[in-house]
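Participant: no sequence for this one, just the structure:
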């Protein structure tokens, strides 16, 4: 008998049992599909439910039709405004006002935010005054703007621009100042200095904060537009609302308010799309 016959063969240790993930994977996919459709259904069902409740409150006599016109009257008001060409004439003018004021305010806020964020002298010059001015409600300065700029288009644009400077400035400033120092040190290690360091490290890192400021400023521009078009407006959505209020047409007033709300939704969607394409690398974090 040889030595090899006396030595027992090595015992193979059983590895960990492989667990089938097929059922779990199917459950995960089902959960994702359910979550997606749940969000879509809720986004549609909740507004529809509120509109139905609004209509029922008028049909059942819970609300006075003159005080709170039902959705059916609002739709009839839209048809009247569209047939008269009022919406087609007013909407471009309001959008032009909001867009022009937003462009001016965002440009100034971006420049000031970069200047104060990148240079200490910029922070010392601009940060304290802007921090004080941003606490003043822009509705409080309307009488001053009328005194300084009259009652034409200029005070309207200045009001919208003044309202949109601060969110753009604050987000850009904090985005630049919030850049991780390790990223800056890494860029300096590779020989980046001055403008090259700012363009390749600081500004791309601060871009999400700047886009957040742009999104917030776009929403604020519509809020300022509502107020600006109360300043002796002869054209625009605000003119339609003021004219309807003088003629005791609450249905047209509510129709104009809903147009402002719809513009806000459209602007927010456009800003979300812009962020999605500008920041494809940003992760989406959600608990449930």
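Facilitator: Now that the structure is in, tell me what you want to look at. All figures in this text were calculated on a predicted structure; none of them were measured in a lab.
Participant: please make it C-alpha for all contacts and neighbour counts, starting now.
Facilitator: Fine.
Participant: all helices of the stretch 101-250 of the chain, in order?
Facilitator: Assigned by DSSP state H, counting those that start in this stretch, the helices in the stretch 101-250 of the chain fall at 120-122, 128-133, 142-149, 153-177, 181-189, 194-197, 203-228, 237-246, 250-278.
Participant: what's the last one packed up against?
Facilitator: Translated: helix 250-278. Applying 3 or more CA pairs under 8 Å, 6 or more residues apart in numbering; DSSP states H and E, we find helix 250-278 packed against helix 71-84, helix 203-228, helix 237-246.
Participant: one more structure, for comparison:
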């Protein structure tokens, strides 16, 4: 009796299972870089041909200026000052937005007290409040941190509030019928259901925080990347101005990617539409 044949694939050994996933990951990351590559190429060509004005430097010159700032240590010093400001401002603003959104979303009394004033304040252009904050807090760090803190409150508050109110009441009632109540209900049912909306609000709030930092550092400051761009503008160092603009863009992109990574990890249970 002849022995059963063994597939050639089994003899050679199957390829590692992680290979397709690795190739997919590399392809995905490559596609995400295409847009940036196109922008850089268009910028290089347009600046080299003078289509963006004689003062606009090409990316190659901006990279060279950035390398000079890094070698001298100037960029690191100003970047650390800006990161300290935005960390303080966002810690205040995000905490306030989260607490206010939770209170208004969970308690009808809190909604009646909180919602109307916040909606009225939300209509004010917070970046135009710089003179008011200078009058209230002076021209020091307090006014800058206050400006960074005030902007992120409103998008986070709205998304937390509506995220909680959009949780299906039938799921909440089912949990109550199983004996889940109080803080357990909030922690196990309401917050997980509202989490997708909360993370959207977090992404919006972080973006507004960086925009607020730009404006805050344009007024009466001696440190920070906003001061660096102001100083470069005074001496017509347009390459340094573009270096700072690129740094702002990278900072915003980094925080947004961090929140998206949190979304993938925290919302792995959710079955949503996947683009093909």
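Facilitator: Sure thing, it's come through. The structure displayed is predicted, hence computed values, not measured ones.
Participant: one step back: tell me the most buried of the helices of the stretch 101-250 of structure 1?
Facilitator: Stretch with highest mean neighbour count among the helices of the stretch 101-250 of structure 1: helix 153-177 (a mean of 25; mean count of other CA atoms under 10 Å).
Participant: matching residues in structure 2 for that one?
Facilitator: Using TM-score structural alignment, the residues of structure 2 aligned to helix 153-177 of structure 1 are 141-165.
Participant: what's the mean distance for the matching stretch versus structure 1?
Facilitator: Its matched residues in structure 1 lie on average 0.8 Å from stretch 141-165 of structure 2 after superposition (mean CA distance after the TM-score superposition for structure 1).
Participant: same check on stretch 199-215 of structure 2?
Facilitator: Its matched residues in structure 1 lie on average 1.3 Å from stretch 199-215 of structure 2 after superposition (mean CA distance after the TM-score superposition for structure 1).
Participant: so where is that stretch in structure 1?
Facilitator: So stretch 199-215 of structure 2 sits over residues 211-227 in structure 1, by TM-score structural alignment.
Participant: then stretch 106-122 of structure 2?
Facilitator: So stretch 106-122 of structure 2 sits over residues 118-134 in structure 1, by TM-score structural alignment.
Participant: now the terminal residues of that stretch, how far apart.
Facilitator: The stretch stretch 118-134 of structure 1 measures 21 Å between its terminal residues, going by CA to CA, to the nearest Å.
Participant: tell me which residues touch residue 187 of structure 1, please.
Facilitator: Neighbour list for residue 187 of structure 1: 193, 197, 201 [criterion: CA atoms under 8 Å, 6 or more residues apart in numbering].
Participant: okay if I get these as TSV plus distance to residue 95 of structure 1?
Facilitator: Converted to TSV, these look like this (distance: CA to CA, whole Å):
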residue	distance to residue 95 of structure 1
193	42
197	38
201	35
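Participant: out of those residues, flag the one nearest to residue 31 of structure 1.
Facilitator: residue 201 (39.1 Å; CA to CA).
Participant: any idea which helix is longest in structure 1?
Facilitator: The single longest helix within structure 1, with elements called by DSSP state H, is helix 22-59.
Participant: gap between that helix and the chain center?
Facilitator: Counting by CA atoms, centre = their mean, to the nearest Å, helix 22-59 of structure 1 is centred 23 Å from the centre of its parent chain.
Participant: which other helices and strands contact it?
Facilitator: Applying 3+ CA pairs under 8 Å, 6+ apart, one finds that helix 22-59 of structure 1 contacts helix 71-84.
Participant: residues in contact with the helix it packs on?
Facilitator: By CA under 8 Å, 6+ apart, the residues outside helix 71-84 of structure 1 that reach it are 51, 54-55, 87-88, 251-252, 254-255.
Participant: swap in 7 Å and give it another go.
Facilitator: Outside helix 71-84 of structure 1, the residues within contact range by CA atoms under 7 Å, 6 or more residues apart in numbering are 55, 87-88, 251-252, 255.
Participant: which non-adjacent residue is nearest residue 137 of structure 2?
Facilitator: Nearest residue to residue 137 of structure 2, sequence neighbours excluded (CA to CA, 6 or more residues apart in numbering): residue 143, at 5.3 Å.
Participant: gap between residue 188 of structure 1 and residue 114 of structure 1?
Facilitator: 20 Å.
Participant: with residue 217 of structure 1 instead?
Facilitator: For residue 217 of structure 1 relative to residue 114 of structure 1 (CA to CA), the value is 16 Å.
Participant: residue 157 of structure 1 touches residue 96, doesn't it?
Facilitator: No: the pair residue 157 of structure 1 and residue 96 does not pass the contact test of CA atoms under 7 Å, sitting 9.7 Å apart.
Participant: spatially nearest residue to residue 241 of structure 2, not counting backbone neighbours?
Facilitator: Counting by CA to CA, 6+ apart, the residue nearest residue 241 of structure 2 is residue 229, at 5.0 Å.
Participant: am I right that that neighbour is in contact with residue 243?
Facilitator: No: if you go by CA under 7 Å, residue 229 of structure 2 and residue 243 don't touch, sitting 8.5 Å apart.
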